[in-house]
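Chemist: With the sequence up front, the predicted model follows.
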Amino acid sequence: MTQATDHPTAAAEGDRLPPIDVPAMRASARRLLSGDAGDPAPDEVPVMISTLRGHLELITPVVERVAALKPDDDRGWTVPVNCAIIAAADTRRTMRVETPSGRESAVRHARRLARRLNAMCDHFQTLVSDHPETSDQPGEHPEV
């Protein structure tokens, strides 16, 4: 069973954020990125792209909002916050790209979205940790 979080850091500030189901998001990305994944069936590509976009549309603004809630005077958060903000901007640029025609191009685009989703999950999990030094390494986070 997957878990979601209500983001206690954000809630403490009176800013309710939607729950983020990181394990489900990572599972969606893994379908395209695992070494033995292979190419999806032609009819699966649009569904996968739609799912990845939906996850990115949910997590990207949450990452931006949680980053904005971090204290400016805590130098330990400077790098993680700035990296998350830059990653969110990169994700938004990737999301503006229309799905290309042609199966191979569409699969490449879906994989780009999957990599962006993994990055946003990494940033999210870092930002909701107690402190950047106590967070796990990217890609090796426990379920949040």
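Modeler: The structure has been received and is ready for your questions. Worth saying up front: this structure is predicted, and the values here are computed from it rather than measured.

Chemist: Could you use CA atoms for every contact and neighbour count after this?
Modeler: Noted.

Chemist: sec struct for the residue most central in space within the chain, please.
Modeler: Nearest to the mean C-alpha position of the chain, counting by Cα atoms, centre = their mean, stands Met120 at 2.6 Å. Secondary structure assignment for Met120 (DSSP: H, G, I helix; E, B strand; the rest coil): helix.

Chemist: wait, isn't it in contact with Pro61?
Modeler: No: counting by Cα atoms under 8 Å, Pro61 is not a contact partner of Met120; they are 10.1 Å apart.

Chemist: Alongside the first one, take a look at this:
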Amino acid sequence: MTHRTGTTPVTAGVESPPDIATMRDAINRLLDPEAVPEAPPLEAEELETLTLQLRGHLDLLMPEVEEAAQRLPKDNIPRYCALACLGEARGKLREQPSPTPHGPVAYGRRLARVLNALCDHYEALSGCP
């Protein structure tokens, strides 16, 4: 769990910070396949696994972003934006893929986009690059 004192992140206990690089790799697998040129197109089973991975990343990152945002003053714009993004993420997690042929990949991309935004908020709020 990461705590901030002023602008310097402080890690409490033995928990390590979220692995943003791994999260971004999963995001890129869906949103920017050229970023992983050696990766073949996703098969249905791989897409399902990747979607579950994205959901897991969201479950891990959302509390971190919320905690960091809650420490900011109530009238702080980055706080407001991060909390709005959290609401969007919660909505995406409640959704199900459309039964259309492109439904699962579209759903995975929606999760990837909201995870990407939360990664940006986490980095901004925690002072991590």
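Modeler: That came through fine. Quick caveat: nothing in here was measured; it's all calculated off a predicted structure.

Chemist: Excluding chain neighbours, what is closest to the residue opposite Ile59 of structure 1 in structure 2 once aligned?
Modeler: Under the alignment (TM-score structural alignment), Ile59 of structure 1 maps onto Leu61 of structure 2. Distances taken as Cα to Cα, 6 or more residues apart in numbering place Pro18 nearest to Leu61 of structure 2, at 6.7 Å, with adjacent residues excluded.

Chemist: so Pro97 of structure 2, which of the three states?
Modeler: Classified using three-state DSSP, Pro97 of structure 2 is coil.

Chemist: show me the contacts for it.
Modeler: Gly103, Pro104, Ala106, Tyr107 (Cα atoms under 8 Å, 6 or more residues apart in numbering).

Chemist: Counterpart of the residue nearest to the centre of structure 1 over in structure 2?
Modeler: Matched by TM-score structural alignment, Met120 of structure 1 corresponds to Leu118 in structure 2.

Chemist: Double-check that match against Met62; I have them as touching.
Modeler: Yes: with contacts counted by Cα under 8 Å, Leu118 of structure 2 reaches Met62, the gap being 7.4 Å.

Chemist: shared neighbours, the two?
Modeler: Shared contacts of Leu118 of structure 2 and Met62, counting by Cα under 8 Å, 6+ apart, come down to Leu86.

Chemist: Among the contacts of Pro97 of structure 2, which ones are in strands?
Modeler: Among the contacts of Pro97 of structure 2, no residue falls in strands (DSSP state E).

Chemist: what do Met120 and Pro61 of structure 1 both touch?
Modeler: Contact criterion Cα under 8 Å, 6+ apart; residues shared by Met120 of structure 1 and Pro61: Ala88.

Chemist: In helices, which of the contacts of Pro97 of structure 2 fall?
Modeler: In this view, the contacts of Pro97 of structure 2 that belong to helices under DSSP state H are Gly103, Pro104, Ala106, Tyr107.

Chemist: For the second one, the count of nearby residues, please.
Modeler: What that stands for is Pro104 of structure 2. 18 (other Cα atoms under 10 Å).

Chemist: quick one: it and Leu111 touch, right?
Modeler: No: under the criterion of Cα under 8 Å, Pro104 of structure 2 makes no contact with Leu111, lying 10.7 Å away.
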